[in-house]
Each structure stands twice: as structure tokens, then as C-alpha cells.
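1. quick one, fold the following:
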Amino acid sequence: MEQVDVIIIGSGQGGVPLAADLASEGKRVVLFERDRLGGSCVNYGCHPSKLLLASAHAAARARRAARLGVHAEVRVDFPAVMQRVRRVRDQMSSGVGRRLEKAGVRVVRAEARFTGERTVEGGGLTVTAPLVIINTGTAPAVPPIPGLEGTPYLTNLTFFELNELPARTLVLGGGYVGLELGQGLAQLGSEVHVIEMAERLMPTEEPDVSEVLHAALEADGVRIHLGTRAERVAHENGRFSVALSNGQTLEGEALLVATGRRPNTPALNAEAAGIELDARGFIKVDDRFRTTAEGVYAIGDVTGQPAFTHVSWEDYRRLMAVLKGEARRRGDRVLGYVAFTEPQLGRAGLTLEQAQAQGYKARAATLPMKRVARAIDLDETQGFFRLVIDEETERILGATFVGYEAGELVQLIMVLMEAGAPWRVLEQSQLIHPTLAEGLPVLARQFTQ
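-> Coordinates of the predicted model:
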């Protein structure tokens, strides 16, 4: 057994900067990674999907340009699209390796498991340390549908290895992953069917968000099946057949399973280290990232936090501060996220319903995109801006933006929320005409009425 200063399990967007920073301070750091360096974001999530969507959205916008009097013939070279995805992905993953090497981190390319208190084994190496950090993330949750196991179905882990565009693609799940990749394939030329058990797409979002996205996907040719589930899967001669609970059977050359996430904890042997998991298998932590085992911390979505890269990276910043004795907490931030559908969904903080459930005297204002001059100029009038405020303190509690580049705009609200600024700051602001952001003061002025 070897004694080191720090053990890190997982090379995601929190684990890598932690390893690099701690090693740069002169600590002996060992990082275990069983898969590609960089975690989900670099290899299977954020960047590969957005690389794909860059091509898909370019094709869709070229077709839509006819609305502006511009007529284009669009030809998609799908193998070239996927080659670019993998080339840039591989460059990013290699860059992570170079960063760790430069910092002096010892990388063990093997699955890690606890064998005792702050003792980890993997790849024939057993190490112990006073500080252990777990950043193992999550993986696709595959439902136990009869006939599914053993078929070449896709998840986000395997999707980006596609070389040929499927003529027909069946997508199980109408959440963020299913809609982004499903719409992307439709824009690239596949016939896409989305199957969602709930009565609307993105069922965790507000109903009018679902309505806007439903209309947009249908406009791209996506066929949507709501309130139904897959009851049986068959695969024969390169073709999937999915029997639905409504009696319908769908066929396709590809099947994408995007039905949720599960924590990467089964292989950890957490019990051996005294680390408690919750009923779903996520690691239990307090507001300073401490697990139930002394000296062991966990960050990112393996703790049940939202599965977003910026959350994991901000966990890294907070944990570094905690280790230095500073008064940072896991929850001392404004949560925001984006779904990169077209149009985009940008969210920050609370919805009106969530705010009222928490006891706020909350009020919301909504501005349709068709009232924003720049959106009219671009002919991108799908969606709306929505702001939620606390009438007692005048602080901004949240925002829901659906529309063209909504992900860029919602971050203006996040900055105001982080600063604790009242909504009147936005209402009194003079923003540049004609821009999409110019609509935000107009939105806030509704609270003066």
C-alpha cells in the first residue's frame, strides 16, 4: 500500500481542476479514471452534442432562410459531421491528459474501489490518503423493457460513434438529452419519433415551455408520442421494433434510450469506506461536500445534484475554498441551465410555482418573443421571456426564457440574482436597440403596472 496526499476518483469537470490545483501546491495526487479523460462533458455530453447540433442547426437555419427570401439547397454529409464531432472531442480529452501531466498528477487508468477507510485500489495499485474526493458522475439509466437488453440500442455513451445517418430513429424519453439529439437528427435528415411517458415533453418544466418546444420539434418533422411507453423491443435484420402501450408499433434503424440518469457508485464499494448512499444510490453529502466518512468528499451529479458541467465546476471552486477553511457552501449559488433545442430553453432560479411553494409572495411577468423587435427582424418569434420576483423584497427569484439564443440571455438574469439586485435595476436599464436583450427591461416594466 502506498501513502499519498490526495486521491481523486473521476476526471470530470470538478475532479480535473481539483487534481491539477492540489498537485500544483506540491501535494502527491493520484487520480483514478476508468474511461476517457474529461468525463461526460468532454466525451459524451456537452461538447459532442453541441458539435453535432452546430451542424444540425446550421442545416435547419439554411432551410428556414426561405422565410427571409433566401433559398438554399441543403446537403448533409453525416459522416463528415460525426468525424468532426469525434476529432474535436478527442482533442479536448487529450488536452485534459496534458493538463494533468503538466501539473504532476499521477493518473491511473483503471476502475477504482474502496477497500477500507480512505483506501482505494485500482489497476493493481492500492493507495491511502487523508483526503479523498469522489467525482464519478452519472450514467444513462436504461429501463428494464423486455427485449431491450442485448440489442445495439444507443445511449449518449455510444451515440457519437454513429457513422451513418439512421433513416428512422426512435427516441425513448422527451427530456433534455432526447430532445436535443432527437431534434438534431431530424434536422440532419432522419425520421425521428420521440416517445414520452408523460403527457407533455420536458414534463419537469412549465407547461407553456412544453407547448413551444412541441410545436418547434413538429415543425422540424419530429413525430411525438405522448402519454405512452415502450412495452417491448425487438431487433432483427438491422431494424428495431418498439411496441407501445397505446397499441402502436414503431420501427426504426436506430433506438436512442434517453430515460434518465443513475449514479456511478456501484463499483465504488462505498460501504467499505463508511460512505452512505441514498435510496437511489447517490452519495450523501452535507452542504460542505462531506460524505459520512471522515476525510472523504464528493462533488457533482454523483451526489444527486443537477447533471450540469458548470455545477460540477463550481463545486470544485467551493470545495477548494472549504479545504482552505473558507465559508463556502454547496448551495450558495444561483442555479441555471440551458437546453440547446431550437428554440433554446434557458432557466435560472425558481419558477412561479416553485417560489410560491417555498412561501414567497411571488409574481411573474411574461413577454412573448413576437413583441421583441430583434426577434421580428430575425423571424425568430417562437417563445417568451418570463421573470419571477419577490414582491416583498423586489429581488429576482427566477427566469424562464424560451427562444432564439435564450441560453445567452438568461445569464444576464443570473448575474443580477447573484448580486441580489432588485428587478427595478433591470427595469431602469437602457439596453441597446435592436437586440434581443432589449426586451428584458420591457419585461420588467410589467411589474410597474
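
2. okay, CA-based contacts and neighbour counts for the rest of this
-> Will do.

3. what separates Asn43 from Arg280, distance-wise?
-> Per Cα to Cα, to the nearest Å, Asn43 is found 25 Å from Arg280.

4. likewise Arg87?
-> Look at Arg87 and Arg280: by Cα to Cα, they are 36 Å apart.

5. and after the helix or strand hosting Val388, which helix or strand comes next?
-> Using DSSP states H and E, the element containing Val388 is strand 384-390. Going down the chain from strand 384-390, the next helix or strand is strand 396-403, by DSSP H and E.

6. can you tell me what sits against the next helix or strand after that following strand?
-> Per DSSP H and E, the first helix or strand lying C-terminal to strand 396-403 is helix 406-419. The contact list for helix 406-419, computed with Cα atoms under 8 Å, 6 or more residues apart in numbering, reads 333-334, 336-340, 343-349, 395-401, 422, 436-437.

7. I'd like the structure of this one too, to check against the first:
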Amino acid sequence: MARVVIIGGGPGGYEAASAAAQLGAEVTVVDSDGIGGSAVLTDCVPSKTLIATAEVMTEVEEAGELGVRLDDGDGDTVDPANSVRVDLSVVNKRVKALAAAQSEGISRRLERDKVRLIKGRGRMDGPETVVVGDERLAADVVLIATGARPRILKGSEPDGERILTWEQVYELEELPERLIVVGSGVTGAEFASAYDALGSDVVLVSSRDRVLPGEDADAAAVLEDVFKRRGLTVLSKSRAESVQRRGDGVVVTLTDGRTVEGSHALLAVGSLPNTDDLNLAESGVSLTDGGFVQVDRVSRTTARGVYAAGDCTGVLMLASVAAMQGRIAMAHALGDAVTPLDQSTVSANVFTAPEIATVGLTQAVVDAGGSTGLVVKVPLSDNARAKMQGVRDGFVKLFCLPNTGIVVGGVVVAPRASELIHPISLAVGARLTVDQVAQSFTVYPSISGSIAEAARRLHLRN
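-> Have a look, this model is predicted:
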């Protein structure tokens, strides 16, 4: 029976543990911070739970357009946008309860799979041994899945009260009066969108010329227009130099000397891998200059029998990718059928309002000449269901190869885009043509009908 030791209990670790147990291995998971890792306890699950409340508030704000009114009890009606408030203490209590329940559920599943769970900090002592306290665990296979942590700006140390990382916001009892979000990547944009919907005055500090610099430019433009329409302030080309506490507020100093004052600041300036003090290099595991574990497409490191998965590898830092890396690692290590990680089929989502979902080929690659692709964009303003729901922002974009018409990518900007991207992901993964997508029935009326419409329009260009 193969002995598998996994350091880290996040998605890469717990999914690998289940896969290895299913393949008959003796599995031990060493974890210090709680099963589920940051994805479950401090990142994905908590943030998306908070955003779920923000989504309701966004719908309430726009409900007046659909004819919805609230009765004030005296026979008068009021616009819901001006009469509904959020109790952040209740929201955050629910956030933490759901995260804890999810963690407990994963732990129970691992225990049913007869996976041994050890609480503690593991480190390697050569490629075949993991040390936890006084215990030495012999291993035929080791998986490093230790995740990452928020990057901190020098001179801007969080205090957990006014200067916060995304791991600390769930301790707030009251809604920030004026929240300054430093960083306009995915995390910064998501929290800016959420707190704006919850009722905070939000300032988003972006060092680039637009929000979401790594995402589709058309999608980012839609989101920035929505931000401005809702009163959210975006400071473009404004790099933060420091964030400091001042009484009951904060002051963000920009590199050009300007200052921005607020009640709270949220740092969202990237992540650092949790690879310190693991004895990796001494055990033959190569790291990048940034401290990420170097892996190939089947999650192998440079040390024989040692694999790595998740954010500590720096490969598309998504929970879904971490889980896939972990499963691939165990399949490869234990002799099961293996399909190497194909980044061109990975779907991702930005949980703003509206959401931005993507898969496969990007507009930036096409524009730079890195790939030949045909593209069409269908605005949701043409979609009947969108009109019925009062949705006026967003679009569906499809990419296909010339001549063959094979779908190689897509972008959806819409409410619940995370659900709408799946048919495009299936098309990309299965190498379906635009004709095959177009000939599949969609419900009328539906937002997904715009996916078929985009496919039909691409048929004319082949």
C-alpha cells in the first residue's frame, strides 16, 4: 500500500487525499490552519457568502425599475432602494458559520475515506520524510499544498481593525463608512463591488489604467462603467505607497503625493506562497524567485516522488485548479490514467456585479497576434430575458478557429455569469464547433440564448 503524505488541507490537499484514498493508498493530511484551507475558511467561501448578500442588495436597488415597492405599514409605498439596510454583524456571523460548517463537512468526508488528519506544521526532511513535531512520517509520495497568504505593502501593516486584509474583513461588526480598497485585481474588484452594494462609500485605488488589468478589456470596461454609475470612485494610475492608521480612520498615501482618507482600508495587492520553513530546497524541490514551487503539467516537482498543487505553485491561483492539480498528482503518482493540466480549458469567474466569466482564448492574445481566432460579441441589451429582468450591462463573446469553427474561448459578462460559462467550457473542452453549439436548443427566453446567438453569428464568418 502506497504511503501518501499531504502537507496542507486546502482544495489541492483534500481533493488529492480523497483521490489517493480511492486508489487504495494510505493517506495522511498534515494541516495547521483548518481543513479546507484559505479557500474555505478565509477566502472563496467567506467572500462569496458576503457577495451573496451584496447580490441581493443589488437586486433590491434595481427592483424599483421592475415595479417593486415596499409598504411602510401606513398604506404608503417606498422605493426598496431607499429602505433596505444591511446588518454586517449578522452577515459576517453567517459567513463564518458557513465556512466552519464547510470545513467540518470536508473533515468528515476525509475521515470516512480513512484519511488520517494531523494538526500541526509539516516540513520535509528529504523527499521521503515529512516531520510534524516529534513525529516522522515515511512517505512514498508527498504532496505540497500549503497555499498562499495576502501580500502586505511595506509600511502598511494590517491591524485587523481599520487596515485589513481579505482574511480579516469578517471580524467587522459595522459597515465601513468609507472603504478604500487598494488593488484593482480580481480580489480588489470583488470586494469593492460587494461593499458598494452593501452600502459603503468605496474608493478603489488602481495602479493601472483600468480595473481588472488581467481580464478581458471589454469586460473590464463594462464593470468600470457600472462602478461609476453606482457612485464608486476609481482612482486609475494611482499606486499606493503606504496605508496608515489615523485616529478612527486611515490615510492612504499615493506615490504622487496625494492622500485619500477613509474609515477603513482593505489591502488586495496579491499573494505570497506559503513555502517558507518547509525545507523544500534542501529536499530537492526547486522554487521560483518568488518562492513558488516549480511543477510540470502533472504536478511533479524536481524531487522524485514529490508533487505540489494549488496556490503555492502559482499556476492559475484558483480553487478549482488546485483541486485538479491535486487529483492529477495522485493519479500520476499511483498509476491511474492521467490527463495533464490544460490551462486553455480552465474557466474562471470574477464575482462582481455583473460577474465576469472567462474560458480559453483571450482577446489580448488574439490582438497581440499570438493566435488566429474569429470573435463575435453579442450585447445583453439585445436579449429578451435580460430586458425582462432589467439587465442592461453585459455581453457574450465567443472565439473560434477560422475554417474549422472550433470554439476556443469565451467571455460572459452578466448576472450569474459563473453559471452561464459552463456550456462554453464544455464546447472548448470537447472541441465543439460553433455550428454544433448553435444547433443545440436553448430555452426562450433565456440569457443563455445569447451564447447560441453568438455561435450563429460566427457561422457566417467561416
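
8. now the strand holding Val388 of structure 1, how far from the chain's geometric center?
-> How far strand 384-390 of structure 1 lies from its chain's middle: 22 Å, per Cα atoms, centre = their mean, to the nearest Å.

9. just tell me the aligned range of it in structure 2.
-> Aligning strand 384-390 of structure 1 against structure 2 (TM-score structural alignment) gives residues 395-401.

10. residue contacts, the residue nearest the centre of structure 1?
-> Nearest to the geometric centre of structure 1 sits Phe308, at 4.4 Å (Cα atoms, centre = their mean). Applying Cα under 8 Å, 6+ apart to Phe308 of structure 1 gives the contacts Asp301, Tyr337.

11. excluding chain neighbours, what is closest to Ala99 of structure 2?
-> Leu41 (5.2 Å; Cα to Cα, 6 or more residues apart in numbering).

12. do you know how far the counterpart of the one you found in structure 1 is from Gln91 of structure 1?
-> Correspondence of Leu41 of structure 2 to structure 1, assessed by TM-score structural alignment: Asn43. From Asn43 of structure 1 across to Gln91 of structure 1, the span is 10 Å (Cα to Cα).

13. now do the helices in the stretch 51-200 of structure 1.
-> Under the criterion DSSP state H, counting those that start in this stretch, the stretch 51-200 of structure 1 contains helices at 78-103, 176-188.

14. which residues in structure 2 does the shortest one match up with?
-> Alignment note (TM-score structural alignment): helix 176-188 of structure 1 is matched to residues 186-198 of structure 2.

15. give me the contacts around that stretch.
-> Here stretch 186-198 of structure 2 makes contact (Cα under 8 Å, 6+ apart) with 47, 50-51, 53-55, 57-58, 85-86, 175, 179, 181-183, 201-204, 211-212, 227, 232, 267-269, 350-353.

16. mind jotting down where the strands sit in the stretch 1-150 of structure 1?
-> Remark: strands assigned in the stretch 1-150 of structure 1 by DSSP state E, counting those that start in this stretch are 2-3, 6-9, 29-32, 106-108, 113-116, 119-122, 125-128, 131-134, 138-140.

17. indicate which one of the ones you listed is closest to Trp313 of structure 1.
-> strand 131-134 (13.4 Å; Cα to Cα).

18. in structure 2, what residues pair with the closest one?
-> Mapped onto structure 2 using TM-score structural alignment, strand 131-134 of structure 1 spans residues 141-144.

19. run the chain-centre distance for that stretch.
-> That offset, for stretch 141-144 of structure 2, works out to 24 Å (Cα atoms, centre = their mean).

20. mean deviation, that stretch versus structure 1?
-> By mean Cα distance after the TM-score superposition for structure 1, the fitted stretch 141-144 of structure 2 averages 0.7 Å away from its aligned residues in structure 1.

21. what's next to that stretch, contact-wise?
-> Contacts for stretch 141-144 of structure 2 (Cα under 8 Å, 6+ apart): 2-8, 13, 127-128, 305-309, 312, 326, 329, 333.

22. show me where the stretch 301-450 of structure 2 has helices.
-> Under DSSP H, counting those that start in this stretch, the stretch 301-450 of structure 2 gives helices at 319-333, 363-367, 384-389, 417-420, 422-430, 434-438, 449-459.

23. can I get those in JSON lines with distance to Gly64 of structure 2?
-> As requested, those are exported to JSON lines (distance: least, Cα to Cα, whole Å):
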{"stretch": "helix 319-333", "distance to Gly64 of structure 2": "37"}
{"stretch": "helix 363-367", "distance to Gly64 of structure 2": "36"}
{"stretch": "helix 384-389", "distance to Gly64 of structure 2": "12"}
{"stretch": "helix 417-420", "distance to Gly64 of structure 2": "23"}
{"stretch": "helix 422-430", "distance to Gly64 of structure 2": "31"}
{"stretch": "helix 434-438", "distance to Gly64 of structure 2": "35"}
{"stretch": "helix 449-459", "distance to Gly64 of structure 2": "26"}
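
24. would you reformat the ones you listed as CSV and include distance to Gly284 of structure 2 and mean neighbour count?
-> What follows is those, written out as CSV (distance: least, Cα to Cα, whole Å; neighbours: other Cα atoms under 10 Å):
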stretch, distance to Gly284 of structure 2, mean neighbour count
helix 319-333, 17, 24
helix 363-367, 35, 15
helix 384-389, 55, 16
helix 417-420, 39, 20
helix 422-430, 35, 19
helix 434-438, 47, 21
helix 449-459, 48, 22
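
25. between the ones you listed, which one is nearest to Lys93 of structure 2?
-> helix 319-333 (23.3 Å).
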